[in-house]
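Colleague: The sequence and its predicted three-dimensional model are supplied below.
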Amino acid sequence: MKTIAAIGVFLVLFSAGKAQAQVDAAAGSAVANSSDPISRLTQTEVPTFPDEVQMTVPPVIERPLGVDEGPRVYVDRFIIQVDGEIANAWRNGAFIDDLQRMFDNRRSTQGPDGMTIGQLEQLTREATDWLRNEGLMVGRVYLPVQTVESGEVTVAVLQGRLGAVEPDGNNMYSSQKLLRPFAALEGQPIDRDAVDRVLRQINDYPGLTATGVFAPGNEVGTTALSLRVRNEKRFNSSIGLDNFGTEFTGEYRARFSTRANNVTGNADFIDFDVLGTQEPDNALFGSFLYSVPLFGPGRNVSFRYQNNDFDITGEAFPNDVVGTTEIYALGYEHVLRQGRDFNASFIAGLAKKNAELEELQLLGPTFLGRDKLTVGSFGVTFDFIDRQAGGINRGSLIYMHGFDDFLGSLLENDPESSRSIPNLGINAGGKFDKWYMNFTRLQRFSDTVTMLLRLEAQQSDDFLVSLEQFSLGGPTSVRAYSPSQFLVDSGAFASVEMIFAAPGFHSKPAFNNRSWGEVLQLSVFYDYAGGYRSDFLDLNRNTLSDDENLDLDGIGIGLRFNPTAQFSARLDAAWPSGGIEPDNGREPQLYFSLNFTF
């Protein structure tokens, strides 16, 4: 009976509990809102506690002075904080990933005790140096005031935006003209290459020299730029005297050159050159050039006109031979890249050339030849600095095409041309193709020793008129020979010159606040040039061959004298080192030049 009673009590209690559970489930929110303190206690969520504060980074003035002093924190993560509006403005934001890797690498090498505030600041200084070396000129990485939790340390990046640009000291150029190249940079992070490129564009303005100086901007996060004009010159002129001419048209030459800058206020210029010869007084050369930027810096259009009237005399010409050469040319230059270490430009042009030659006889002038050409060209020019080896390089590569019977040019095989093989009926013409290149390198080995390397070449498979041939010999070629001793269709020139600045006393003061190393240089050199003329007919193929090969080489010494920045003088003496004698019979060959700029 006791057992049955116990089972009955259990069933009653079980049924009551089950019913109460159903009521509670149905009541739902009513129970939650009950005023019963026990009910409220059972429904309250378990409270959460904030992460433990590991370090507080105070303002800079309150931070420990020593790098290893003060509290430490073990860094689990660095958070890079960048101004959201311009985060991707510099290099499309790629620098953020680079900074993250830099901080993560440092985090992985921290000791078990973590890092101090001083060590964190040292890391931000290293990151700042890296940013500036990469080109963000006024960029800064710093450790802001913060409370470090869960090992997460925030570092902030200020990129530094370009604010106002203020010209200072300009008179010849308007402020609007000087500010135009900066328009695309305003409000952007100050990138070294971009600023350098714009400053170079401005310094390419004719007659202008300017520098940029940074100062705090008027707005937070900006830096102002003061564009200080150091020099404005309306005219640049020079006079010169040399003996670079030939014995037939005048050996001694006097030259005057001048440039008028910013003629119309558009950073344009006009060049005017005139050159006359003496002994004999037989040639007068004049040149006019106008150049103007097209739609802003780095895109220049030019027009050039040249005229050369000459009278050839000598034993080889019993009668006077007179000639005139005229050249009209349009040119275009587009700057491809402009920077501190590398510059490159695309160039193109179209030139119309006309050269006529007549022999004066008793019965009247006799026509000797007329070369009328229309020549198109395009190519690249470049210069760059080799930082590792310390060399300065400059060069160009140009392709030229002559159009036959275009704008009055010669036919493809024209009997009126000045160059022909009469018995074979072969004449130079207006149609031709040729490549031209030049390259120079100035290599400094020490304060007193420099090497000058010069290379020049032309290649053509065509029978060219003299205007388009390559010259071998003379003051800008093999100096042991007379000017243009040979003219070839294809040829090359190479020169190596070792220059010594006042050996033994280069650092001693000379005059005009210049050292002897600046005033006086001695040099030794070796020149070589070779090429061929297509003057013979290959009867088996009925085509022109390149069998007439010509080679010239010579050695020499030089002296340069530069007492002031405006005056320079040079004297070269050279001797042939091969088997070909100079046309003028001179050994050594002497060339001099004097030049004064103002």
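Modeller: It's in.
Colleague: For the rest of this, base every contact and every neighbour count on C-alpha atoms.
Modeller: OK.
Colleague: So Ser396 sits against Phe378, correct?
Modeller: No. The criterion here is CA atoms under 8 Å, and Ser396 misses it with Phe378 at 10.6 Å.
Colleague: list the contacts for the closest residue to Pro483 other than its chain neighbours?
Modeller: Setting aside the residues directly before and after it, Pro483 is nearest to Gly474 in space (CA to CA, 6 or more residues apart in numbering), at 3.7 Å. Contact analysis of Gly474 by CA atoms under 8 Å, 6 or more residues apart in numbering lists 244, 480-485.
Colleague: Including neighbour count, distance to Gly265 and secondary structure, could the residues you listed go into TSV?
Modeller: Listed next are the contacts of Gly474 as TSV, based on neighbours: other CA atoms under 10 Å; distance: CA to CA, whole Å; DSSP: H, G, I helix; E, B strand; the rest coil:
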residue	neighbour count	distance to Gly265	secondary structure
Phe244	20	37	coil
Ala480	31	47	coil
Tyr481	30	46	coil
Ser482	25	44	coil
Pro483	23	41	coil
Ser484	19	42	coil
Gln485	16	45	coil
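Colleague: another one to put next to it:
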Amino acid sequence: MPSAQHNIGAVVCTGPVVLSLITAANAQVLPLPPNSIDEPLIERELIELPEKQPPVLEVPVLPSAPIQEISPNISTLFVSTVQFVGNTVFTNEQLQAIAQPYTDRFLTYEDLVRLRSDLTNFYVRNGYTFSGVYIPAIGNEFVDPSDATITLQVAEGSIERIVFVGDKRLESYVRERLEFAFTPLNQPRLEAAIRLLQNDPFVQSISANIAPGSAEDRFILEVQAAAQPTLDIRVGTDNQRLPSVGSVQTQAELTASNLLGAGEQVRVSYGRTEGSNTYDVQVGAPVNRWNGTLSFAYASIDGRITEDPIEEFDIRTDSQLYTVSFEQPVIRKVTEDVVETLAVGISATRLNTEATLSGIPFPLSPGANANGTTRVTELSFFQSYLNRTQASALYAGSEFNLGLDAFNATVGSEPDAQYLIWRGQTIWLQRVFNSAQLSLTGALQLSSDPLIPFSQFSLGGPNSIRGYRQDALLADSGASLTAELQVPIVSTQDGQQLSLIPFTGVAVGWNNNRNRALDTNVLSSIGLGGQYEWKDFAARINYAIPFTSIAGTGDSLQEQGIDFEVRYRLRF
């Protein structure tokens, strides 16, 4: 066994060789930590085209006037003023503006009925379909026919209680999101709240009807709801990781949703390749009835280069990523045909990465300090927009990321952990030819700063431009556009489907320092994929032909233009 002194000498002597090999490959061989730029800003399944939803609310025939009104046999009155009792939704001034044409003039009983109808219609037009305005007998018995002050009673309908049938873990979650529409009862607002729950990830189905309550203007809301499966297990294998640590990975993921009835979600996952282990834990829960969500995530990856000729130098990395985020939807609109949301959020991220060469800390990655350590403290502001119909879906995401000189971040070199980045992503899905689906995905990153690998734009790989290895190029700024058309060719009655998927893509990247210019900065390819789906099982294989050659191409399946993915999902 060589002495420690000999190891240090070997590291010093072979370090430039290793670095030259990495540079010659012109690719990222050290595994990036999870949730870096190569990860999409949104999961594709979150924008799947929705199915047509059933009616959300059954409404009863409204009862007759809840109070005894004045007799139709009254004589003509000179009405000088009108006063209101029982109104809380609209002010006296708002109601007086409607009543003004009926004051300071003689009114017959028919005129009073028209006044009452105008006021009731004002409530109905604003969604208060269970409210009405009446001319009570009590309070108008002793009016002066020559100078009458007419009292109008406003009966604002409300829900006095909810009768909930279904999974009890959903009850408090559903109640909190419906009660704001109760007092007074606003039908469009209640229907919108129910439609939002129909599209809620925790709710499998929900329906409601309104029943008469203890009084004519009091109602009971009967709600039936079924919860989505509490546990979601996914297992699979693919070859979408870096070839330097083994592109073929196996993954297992467990998601537990709404176990406590508060809308919380816990996700734990593990992935393994020949040279890496990835652990990921995410916890999130809503903090208000508008689904503002506070989340915490921890991810860890330890990697070892297993690719020749670098494997013999025993290059290893160990990374931890901590993220705290808050996201608040500011627009949530759901109709029978359209789902539209706009959300904003803020997150704080901490990255710690250490690299070693033959067991000795060594700065193998740009921006690392002399001990091979990279520390990043990042503050992000993000926005997302989603519009879905039965025929199309559009997602647009934006992110401003600020690397801070805080909490001992790695600064002082070029590149370092101080930077400003804007990232954008769009995904458009469109049903075509009845059963086929067109998908267009665009991504853009802009920065005026030299960036460390964690923050750079990734070009190449199964989730970017197929036909190249994962992270074939890393750049400070870049743009990509991919397109694919999924065409079902065989479908069976039991749900099996076989599809052909032609695809193409192009990406360009550039660095901000001339000394770090890319030898090749454009990647493009075309190819064909095949996908088989049956219930919760899916498998896909793709073959891509690259149009641009790059240095350092190896013999992995990715670099031969082949990538595959096999997934199975179990929910209960």
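Modeller: Sure thing, it's come through. Note that the coordinates shown come from a computational prediction; the quantities given were computed from them, not determined experimentally.
Colleague: circling back to that earlier point, helix or strand: which one has the residue nearest to Pro483 of structure 1?
Modeller: Gly474 of structure 1 belongs to no helix or strand when elements are defined using DSSP states H and E.
Colleague: Need the counterpart of it in structure 2.
Modeller: Aligning on TM-score structural alignment places Gly474 of structure 1 opposite Gly461 in structure 2.
Colleague: how about the strands in the stretch 201-350 of structure 2?
Modeller: Using DSSP state E, counting those that start in this stretch, the strands of the stretch 201-350 of structure 2 run over 203-212, 218-227, 231-238, 249-257, 265-272, 276-286, 293-304, 315-334, 339-357.
Colleague: helices or strands next to the second one in the packing?
Modeller: So that's strand 218-227 of structure 2. Judged by 3 or more CA pairs under 8 Å, 6 or more residues apart in numbering; DSSP states H and E, strand 218-227 of structure 2 is in contact with strand 158-166, helix 168-178, strand 203-212.
Colleague: Once aligned, what mean separation remains between it and structure 1?
Modeller: In the superposition with structure 1, the average deviation recorded for strand 218-227 of structure 2 is 2.9 Å (mean CA distance after the TM-score superposition for structure 1).
Colleague: what angle separates that strand from helix 168-178?
Modeller: The directions of strand 218-227 of structure 2 and helix 168-178 differ by 130 degrees, with axes from the mean of the first three to the mean of the last three CA atoms, to 10 degrees as the criterion.
Colleague: Show me what strand 218-227 of structure 2 is in contact with.
Modeller: 157-167, 170, 202-213.
Colleague: List buried members of those by neighbour count.
Modeller: Burial by neighbour count, 16 or more other CA atoms under 10 Å: within the contacts of strand 218-227 of structure 2 this picks out 157-160, 162, 164, 170, 202-203, 205-208, 210-212.
Colleague: What residue in structure 1 is paired with Ser525 of structure 2?
Modeller: Aligned counterpart of Ser525 of structure 2 in structure 1: Gly554 (TM-score structural alignment).
Colleague: excluding its backbone neighbours, what's nearest that match?
Modeller: Here the residue nearest Gly554 of structure 1, using CA to CA, 6+ apart, is Pro576, at 4.2 Å.
Colleague: same question, Thr324 of structure 1
Modeller: Leaving aside its chain neighbours, Thr324 of structure 1 sits nearest to Asp309 (4.6 Å; criterion: CA to CA, 6+ apart).
Colleague: And the one you found, what's its match in structure 2?
Modeller: Using TM-score structural alignment, Asp309 of structure 1 pairs with Asp302 in structure 2.
Colleague: ok, that match touching Ser319?
Modeller: Yes. If you go by CA under 8 Å, Asp302 of structure 2 and Ser319 touch, sitting 6.3 Å apart.
Colleague: Just list the residues touching the match of Asp309 of structure 1, thanks.
Modeller: Asp302 of structure 2 makes contacts with 276-278, 316-319, as judged by CA under 8 Å, 6+ apart.
Colleague: Which one of the residues you listed is nearest to Glu58 of structure 2?
Modeller: Among the contacts of Asp302 of structure 2, Thr278 lies closest to Glu58 of structure 2 (CA to CA), at 49.4 Å.
Colleague: Quick check: Arg255 of structure 1 touching Gly276?
Modeller: Yes. In this structure, Arg255 of structure 1 is within contact of Gly276 by CA under 8 Å, at 6.7 Å.
Colleague: Nearest residue to the equivalent of Gly217 of structure 1 over in structure 2 in space, please, no chain neighbours.
Modeller: By TM-score structural alignment, Gly217 of structure 1 lines up with Pro212 in structure 2. Distances taken as CA to CA, 6+ apart place Phe219 nearest to Pro212 of structure 2, at 4.7 Å, with adjacent residues excluded.
Colleague: Can you tell me the centre-most residue of structure 1?
Modeller: Note on structure 1: the residue nearest the mean C-alpha position is Asn343, at 1.6 Å, using CA atoms, centre = their mean.
Colleague: what residue of structure 2 matches up with it?
Modeller: So, by TM-score structural alignment, Asn343 of structure 1 is matched to Thr341.
Colleague: Surely its match touches Lys333?
Modeller: Yes. Under the criterion of CA under 8 Å, Thr341 of structure 2 makes contact with Lys333 at 6.3 Å.
Colleague: need the contact list for the equivalent of Gly169 of structure 1 over in structure 2.
Modeller: Matched across to structure 2, Gly169 of structure 1 falls on Gly166, judged by TM-score structural alignment. Gly166 of structure 2 makes contacts with 224-227, as judged by CA under 8 Å, 6+ apart.
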